[in-house]
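Asker: model this:
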Amino acid sequence: MSVSSGSTAPGRFTRRLGQLVGIETPSGWARGLNDAYDLLEAWAGNSLGRPERVVCDEVPHLYWRGGDPAAPKDSRVLLLGHADTVWPLGTLAENPFRVEGTRATGPGVFDMKAGLVLAFEALGLAGDVSHVSMVVSGDEERGSLTSRALVEEAAAACGAVLVLEPSEGGALKTARKGVALYRLGVSGRAAHAGLEPHKGVNALVELAHQVLTISDLADRGRGTTVTPTVGSAGTTTNTVPEQAFVDVDVRAWEQAELARVERALRALRPRAPGAELAFQGGVNRGPLERGMSVGLLGSARAVAERLGLTPVTEAGVGGGSDGNITASLGVPTLDGLGPDGGGAHARHEWVELTSVRDRTSLIAGLLADRAP
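Answerer: Predicted coordinates:
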């Protein structure tokens, strides 16, 4: 099947993007997500068959299994994205969808509603898509806690995953750091801060010692970051804190590094007599290592050359996505197929509309090339 690099509809893309951004979809908010899914289903028509609304812990997700479940696994492709954003309800009133020149802005426009719109434009170009399935999740920004099983099920039935997350300066994402999330709890003993503080065990002081030790577990040379993020201690200003906690964000290019940091965290011991430590958490997403992307990267470069598109480049990034989950299953995964832009999770996030044509054609070409 031949895919033309000039067959996209930029006006329709922009109109659809405005419609989707105009529906607020904070992570896990069923009402907004279902409204967005209604829109996506209308755009898909009958191209992928009848979708399912998969609800887990009251969070809805959208799943097209594909029109031909008998298609050979090696030819089957999963398009993967998420409809949820980091933005709370009410953000749209302060920061509505706008188009100025060649840039579109608005909450979630870059991460990653533009990628979802691209998918349906590409499906219209690719011809036979009976070998294609698609998952749109509703809690990716919260770590895919309710959608992970669905993503794993869908990916396991496919020979390749194309992730519609935004690109990195126009580059496809061939590597992502793995992510681990922990909470360290400290238990001490309360006492009056003025009358007899010496009879207490100060959980905040213990926490301070532990935070400094935790920060030293990072390895800049290997690109491993260990970042204490949210912390809290105490109840009143005149009481020795009895309880304290800190959340810790760990990211690494290699699974071995995530394992090293976890071992070190669980080996921490209290400094103050009478203090106790307790850890919760673990690896949320394993790394997306380049070896899981390199084959699909070669295919993307061949498609771009054949269609006369902008040459394909690649990048590794620190943020995680559902592509980490699928790559950890051993399924070849190529990420960052959304349009160019910037400002993920920032109020100024934007999409470059001139990048839409090439990206749409690239996705369509990759889908067409894998048709049985």
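Asker: Please count neighbours and contacts with C-alpha atoms only from this point.
Answerer: Noted.
Asker: hey, where'd the strands end up in the stretch 101-250 of the chain?
Answerer: Under the criterion DSSP state E, counting those that start in this stretch, strands of the stretch 101-250 of the chain are mapped to 103-105, 132-137, 160-163, 172-176, 178-187, 225-233, 243-252.
Asker: wait, is L33 part of a helix?
Answerer: Yes. Using DSSP: H, G, I helix; E, B strand; the rest coil, the assignment for L33 is a helix.
Asker: just checking, it touches T25?
Answerer: Yes. Shown here, L33 and T25 form a contact pair, counting by Cα atoms under 8 Å, at 5.4 Å.
Asker: I'd like the structure of this one too, to check against the first:
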Amino acid sequence: MTLAVSLDTILDDLRTLVEVESPSGDVESLTISARVVADLLERRLGGRAVLVDGPAGPHVHWSGGGEPRVLVLGHHDTVFPLGTLARRPFTVADGKITGPGVFDMLGGLVQAVHAVALLDDRSGVEILVTADEENGSLTSRALLEDRAQACGTVLVLEGAGDGGDLKVGRKGCGTFEVTVTGRASHAGLEPEAGVNALVEAAHQVLEIAALNRPEAGTTVTPTVLRSGGQSNVVPDAATIVVDVRVETADETARVEAAFASLTPRDPQAVLAVTGSVARPPMTPETSTDLFALAASLEPGIRGVSVGGGSDGNFTAALGIPTLDGLGAVGGGAHADTEHVLVDTVVGRVHLVAGLLRAVTA
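Answerer: Sure, this is the predicted structure:
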């Protein structure tokens, strides 16, 4: 029997998830969160939600049975440390829902559950909620790719773009770390006896920043530099952390090759480079048919390409039709301004339900 959409029930369910804090990397908290997600799935949809253990915390998998047709993909880890809830509790006021993780992406998870609940026939629908998306999906990638290939279609319930835009493209993204090893010495007595890792790192930062090609959609951004400990010691080590975003496979290859070929300015310094563009680009052609279907259900909705990555990058890179940004409408991801717009919640549930009906018909 088809269930009615109750905004009050959705808000209650979202409160339940938000009030179980689930910071990425905190396995104990994520284990509790996974159990709460599984309980929500079973209460609203019936059947059994399976916890798939992993070193980063449990992933949650639910199936409506029958031949797999569509995978609804999300994550239950958030970026906020324990204790954020006490400072920024779950609140509904002035047309906004606030609280840690409401937009990225607990709101989308709850909307997905209620969208599936609207289906008279849930066979062919699977839901996978991973525990490590915010940390790169290192322990969930194989599982999500396997289920995506089995289902053949993926709907990603990450937060929507501005104004409710769907996300039809995402940049590939990765993190590189460049470690410089030098030699310590007294900065006053014999600085020339040292090999200054900080100075070498400064040269490398400029080399790395020069890899930017904004005209090609590529950003290479040094974000962290760590070096030194005492003001009178020539530092013997430095670490540079770099954020990379690319739109094409060619740019991925160029940037990765450039990092691999970095050489020290000071021949006495030693460089070590780790990292890669771990999330491949999600190109718009993988979303074409699904976006057209969404636009037929909600005329005027737009599709946009964005710089942030998601697990949709992985599934799209396999050639699996993938549509992203189907989750909560709001903003402020990863910030204290995070929010969901109350008056968009029910409409988004209906949009996702409509897509699920069409894909499984």
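Asker: ok, back up a step: of all the strands of the stretch 101-250 of structure 1, which one comes closest to P60 of structure 1?
Answerer: Using Cα to Cα as the criterion, the shortest distance between P60 of structure 1 and the strands of the stretch 101-250 of structure 1 is 7.4 Å, found for strand 132-137.
Asker: can you pull out the helices in the stretch 101-250 of structure 2?
Answerer: Along the stretch 101-250 of structure 2, the stretches classed as helices by DSSP state H, counting those that start in this stretch are 107-117, 141-151, 197-209, 249-260.
Asker: Select, out of those helices, the one closest to T239 of structure 2.
Answerer: Comparison of the helices of the stretch 101-250 of structure 2 against T239 of structure 2 by Cα to Cα identifies helix 197-209 as nearest, at 7.5 Å.
Asker: for that closest one, packing partners?
Answerer: Packing contacts for helix 197-209 of structure 2, counted by 3 or more Cα pairs under 8 Å, 6 or more residues apart in numbering; DSSP states H and E, involve strand 172-181, strand 219-227, strand 237-246.
Asker: residue range for that helix in structure 1?
Answerer: Aligned using TM-score structural alignment, helix 197-209 of structure 2 spans residues 203-215 in structure 1.
Asker: gap between the matching stretch and the chain center?
Answerer: Here the centre of stretch 203-215 of structure 1 is set off from its chain's centre by 30 Å, with Cα atoms, centre = their mean, to the nearest Å.
Asker: Tell me roughly how far it lies from structure 2 on average.
Answerer: Superposed on structure 2, stretch 203-215 of structure 1 shows a mean distance of 0.5 Å to its aligned residues (mean Cα distance after the TM-score superposition for structure 1).
Asker: What residues sit buried inside that stretch?
Answerer: 203-207, 210-211, 214 (16 or more other Cα atoms under 10 Å).
Asker: intersection of neighbour lists for L33 and T25 of structure 1?
Answerer: Overlap of the contact sets of L33 of structure 1 and T25 (by Cα atoms under 8 Å, 6 or more residues apart in numbering) consists of 83-84.
Asker: which other residues reach stretch 313-325 of structure 2?
Answerer: Contacts with stretch 313-325 of structure 2, where a contact means Cα under 8 Å, 6+ apart, come from 141, 144-145, 148-149, 152-161, 165-168, 170, 172, 279-283, 286-287, 289-291, 312.
Asker: actually stretch 173-193 of structure 2, not the one I typed
Answerer: Contacts of stretch 173-193 of structure 2 with the rest of the structure, by Cα under 8 Å, 6+ apart, involve 194-197, 200-201, 231-246, 268-281, 308-309.
Asker: So for it, what gets flagged as buried?
Answerer: 173-185, 187.
Asker: how about JSON lines for the residues you listed, with distance to V125 of structure 2 added?
Answerer: Putting these into JSON lines (distance: Cα to Cα, whole Å) gives the following:
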{"residue": "C173", "distance to V125 of structure 2": "29"}
{"residue": "G174", "distance to V125 of structure 2": "31"}
{"residue": "T175", "distance to V125 of structure 2": "34"}
{"residue": "F176", "distance to V125 of structure 2": "37"}
{"residue": "E177", "distance to V125 of structure 2": "40"}
{"residue": "V178", "distance to V125 of structure 2": "43"}
{"residue": "T179", "distance to V125 of structure 2": "46"}
{"residue": "V180", "distance to V125 of structure 2": "49"}
{"residue": "T181", "distance to V125 of structure 2": "52"}
{"residue": "G182", "distance to V125 of structure 2": "55"}
{"residue": "R183", "distance to V125 of structure 2": "58"}
{"residue": "A184", "distance to V125 of structure 2": "60"}
{"residue": "S185", "distance to V125 of structure 2": "63"}
{"residue": "A187", "distance to V125 of structure 2": "65"}
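Asker: Buried members of the contacts of stretch 173-193 of structure 2 into ChimeraX, please.
Answerer: Buried residues within the contacts of stretch 173-193 of structure 2, as defined by 16+ other Cα under 10 Å, are selected in ChimeraX through the command that follows:
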select :194,195,196,197,200,201,233,234,235,236,237,238,239,240,241,242,243,244,245,246,269,270,271,273,276,277,278,279,280,281,309
